[in-house]
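Enquirer: Please find the sequence and the predicted model below.
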Amino acid sequence: MTTIPFYPIGTPGQPWGETELATWRGRQVRQRSYRDDVVRRIDTLRARFEVIEYGHIDYAGEAFPLLALKTHAWDETLPIALVTGGVHGYETSGVHGALAFVEAHGEDYAGRINLVVAPCVSPWAYERIHRWNYDAIDPNRSFGADGKAEESRALRRLVAPLHGRVLMHIDLHETTDTDESEFRPALAARDGKPFVPGEIPDGFYLVDDSANPQPAFQQAIIEAVAKVTHIAPADERGQIIGSPVVAPGVIEYPLEHLGLCAGISGARYTTTTEVYPDSPRATPAQCNAAQVAAVRAAIGYALAPNRQDDRQGRG
């Protein structure tokens, strides 16, 4: 096992306090622009989709509107598909894949399904290419009723009126090498716990909901993405990131219990994608295309004729 030096903030065995949090914030450098990369692309879609500002983040004078795209001709008789990306701001293809899907395919479903797309849930972290928000909180563990991340609370407020009416919810993520070099060591240091190294899967995989498994739905997505990029194999223990592989490229988590984004909608069909952008076998364009393929396959499966009578969420 490789020995990883302790994270350079904090004291081993002691959780962070305000001093350590301030030190961590001081290390975060703005590396890209949410307004240039995301808001401007959303603005170009205003003639085709309704744009909703569902929340507003202000961190030390930096303001970020939280934006979602919604079907213009909303039809209350149709099912709803929810697409979320950028819950972890560093996961680039989640953001750009969601936007690329809307730009190229969002209107393909007119009259068949209502779309709600929140492409960048955590804009401050998007700019810093980080997993956490300004308060060193992971938004994707904050979607429970007691969640502390305002990014997560805002999305919950947006989705709450739709709960139980959403047919399909796909949440677009990445697993990167920095999970092991930065984010998991930082998490251990923040919580005053020892860091135990893990492994990064080489390839695309999905996280199904162990409380509502939909194996055929996951398989349809895997088959579509396999045409774009490679699927992560199980490790020597038959696992991916410590969880048993239940089908090629698929593991399961209790999504709602863990406060994960894909558990907020009560949808019949839910999944979390995980792309591996650091693979020598994948390019950024492939990663974005894999996310688009996943969204299209997810909606296509949910709308297939043999599921005509199963168009409502779980309630």
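Expert: Now that the structure is in, tell me what you want to look at.

Enquirer: Going by C-alpha atoms from here, please, whenever you check contacts or count neighbours.
Expert: Fine.

Enquirer: How are the strands of this structure distributed by residue range?
Expert: For the chain, the strands defined by DSSP state E cover 49-59, 62-71, 80-85, 114-118, 166-174, 205-209, 239-240, 243-244, 250-253, 269-275.

Enquirer: Which strands or helices does the third one pack on?
Expert: Meaning strand 80-85. helix 92-105, strand 114-118, strand 166-174 (3 or more Cα pairs under 8 Å, 6 or more residues apart in numbering; DSSP states H and E).

Enquirer: ok, second structure coming up, stack it against the first:
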Amino acid sequence: MTTEAFYPIGTPGIAWGPAELAQWRALQLPQRSYLSDVVALVERLRERFDVAEYGRLDYGVDTYPLFAVRSRQWRDELPCVLVTGGVHGYETSGVMGALQFLDQHAADYAGRVNLVVAPCVSPWAYERVQRWNAEAIDPNRSFRPDSPAQESAALMRLVEPFRDRVLLHVDLHETTDTDESEFRPALAARDGIAYEPDAIPDGFYLVDDSENPQPAFQQAVIAAVAKVTHIAPADARGEIIGSPVVAEGVIQYPLKRLGLCARVTDARYTTTTEVYPDSPRATPAQCNAAQVAAVRAAIDYVLAQAG
């Protein structure tokens, strides 16, 4: 079914121009602090890890340093593991889960893998609890050459020197009720297309790469997360957010073709986590813990395969 959904910016059927973009941007006011919530925690990690500023977002009066946290005992012969959070700034547990993993568990892998963690790829959007960046561009559709998104381009520059050595990339995301109430209607309005409603899955799920599927790996992550929070069931059509469920809690996308973050390298093992923070069966702490469990299970799996 296709329905018209009212969105307060633009004219139905007509894509946004500069005036609509300016109107949208003016409504995006900061609701929380990247410096207090993220940068302050990153600074505390400097005692145990190498911390580098890998870029800086420039949106006029709004500028944001971008930070990556790396293993201090970097050894070229070890496999690289990349963890990213906050590609969509409003997906809070992706950011907090990445930081929690660093603080509580990253040391367990010292001397076994080279870790690179970018905990908040999109700080402008983090502060405004937004999906898009300041140009109304989705960074998680922009990981491609000549990217239109500063956030995506900066991350691609960060990983370029070691991208061929990345064995595993875990990209931490959420699916929220606002995906349906705000962000999908906004997308339809921005692009001048009809809004097509869909259901929000209740629970955790993963997105595998349809062009490089790793079913056993995905199931190992699902099994670990199931001990922390519930796994999203398929809907009546056997789908999650419009994609067929290929195994418990797993769907597939063509990651590179869509310009998704999880394919920013050619890693053999990739997964995108999707936590559901609006469930009555999950707390913010559970959502953060689910992200941590996913990262740990993913690393444990690839180390076991390598060993």
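Expert: All right, it came through fine. None of the values given here were measured: they were computed from a predicted structure.

Enquirer: before we move on, the earlier item: would you turn the strands of structure 1 into TSV with mean neighbour count?
Expert: TSV is the format used below for those (neighbours: other Cα atoms under 10 Å):
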stretch	mean neighbour count
strand 49-59	16
strand 62-71	18
strand 80-85	26
strand 114-118	25
strand 166-174	28
strand 205-209	26
strand 239-240	20
strand 243-244	15
strand 250-253	22
strand 269-275	28
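
Enquirer: would CSV of those strands with distance to residue 2 of structure 1 be doable?
Expert: Putting these into CSV (distance: least, Cα to Cα, whole Å) gives the following:
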stretch, distance to residue 2 of structure 1
strand 49-59, 37
strand 62-71, 39
strand 80-85, 33
strand 114-118, 39
strand 166-174, 24
strand 205-209, 25
strand 239-240, 19
strand 243-244, 21
strand 250-253, 26
strand 269-275, 25
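
Enquirer: Could you export the helices and strands packed on strand 80-85 of structure 1 as CSV, including distance to residue 50 of structure 1?
Expert: Putting those into CSV (distance: least, Cα to Cα, whole Å) gives the following:
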stretch, distance to residue 50 of structure 1
helix 92-105, 12
strand 114-118, 9
strand 166-174, 18
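
Enquirer: Of all the strands of structure 1, which one comes closest to residue 133 of structure 1?
Expert: When those are compared by Cα to Cα, strand 49-59 sits nearest residue 133 of structure 1, at 9.5 Å.

Enquirer: how far off strand 62-71 does the closest one point, in degrees?
Expert: Here strand 49-59 of structure 1 points in a direction 160 degrees away from that of strand 62-71 (axes from the mean of the first three to the mean of the last three Cα atoms, to 10 degrees).

Enquirer: And strand 49-59 of structure 1 against structure 2, how far off on average?
Expert: After superposition onto structure 2, the average distance of strand 49-59 of structure 1 to its aligned residues comes to 0.7 Å, using mean Cα distance after the TM-score superposition for structure 1.

Enquirer: for structure 1, which helix is longest?
Expert: helix 284-302 (DSSP state H).

Enquirer: Contacts for stretch 99-107 of structure 2, please.
Expert: 41, 42, 45, 115, 117, 119, 288, 292, 295, 296 (Cα atoms under 8 Å, 6 or more residues apart in numbering).

Enquirer: Check the gap between residue 293 of structure 2 and residue 223 of structure 2 for me.
Expert: 10 Å (Cα to Cα, to the nearest Å).

Enquirer: let me fix that: residue 41 of structure 2
Expert: From residue 41 of structure 2 to residue 223 of structure 2 the distance is 30 Å (Cα to Cα).

Enquirer: Next: residue 102 of structure 2.
Expert: 22 Å.

Enquirer: Look at the two and report which has more neighbours.
Expert: Applying other Cα atoms under 10 Å to residue 102 of structure 2 and residue 223 shows that residue 102 carries more neighbours, namely 24 against 16.

Enquirer: neighbours around residue 219 of structure 1, how many?
Expert: Neighbours around residue 219 of structure 1, by other Cα under 10 Å: 19.

Enquirer: which residues touch it?
Expert: So residue 219 of structure 1 contacts residue 247 (Cα under 8 Å, 6+ apart).

Enquirer: if you set the cut-off to 10 Å instead, what comes out?
Expert: 206, 225, 247, 248, 249, 250, 297, 298, 301 (Cα atoms under 10 Å, 6 or more residues apart in numbering).

Enquirer: do residue 1 of structure 1 as well
Expert: 196, 197, 198.

Enquirer: again, only using 8 Å
Expert: If you count contacts by Cα under 8 Å, 6+ apart, residue 1 of structure 1 has them with residue 197.

Enquirer: same deal with residue 195 of structure 2?
Expert: 2, 3, 4, 5, 184, 185, 188, 189.

Enquirer: swap in residue 57 of structure 1?
Expert: 63, 64, 65, 66, 150, 151.

Enquirer: likewise residue 97 of structure 1?
Expert: Applying Cα under 8 Å, 6+ apart, the residues near residue 97 of structure 1 are 172, 287, 288, 289, 290, 291, 292.

Enquirer: thinking again about what came up before, which one of the helices and strands packed on strand 80-85 of structure 1 lies nearest to residue 74 of structure 1?
Expert: strand 114-118 (6.1 Å).

Enquirer: What mean distance separates that closest one from the matching residues in structure 2?
Expert: Looks like 0.2 Å for strand 114-118 of structure 1 (mean Cα distance after the TM-score superposition for structure 1).
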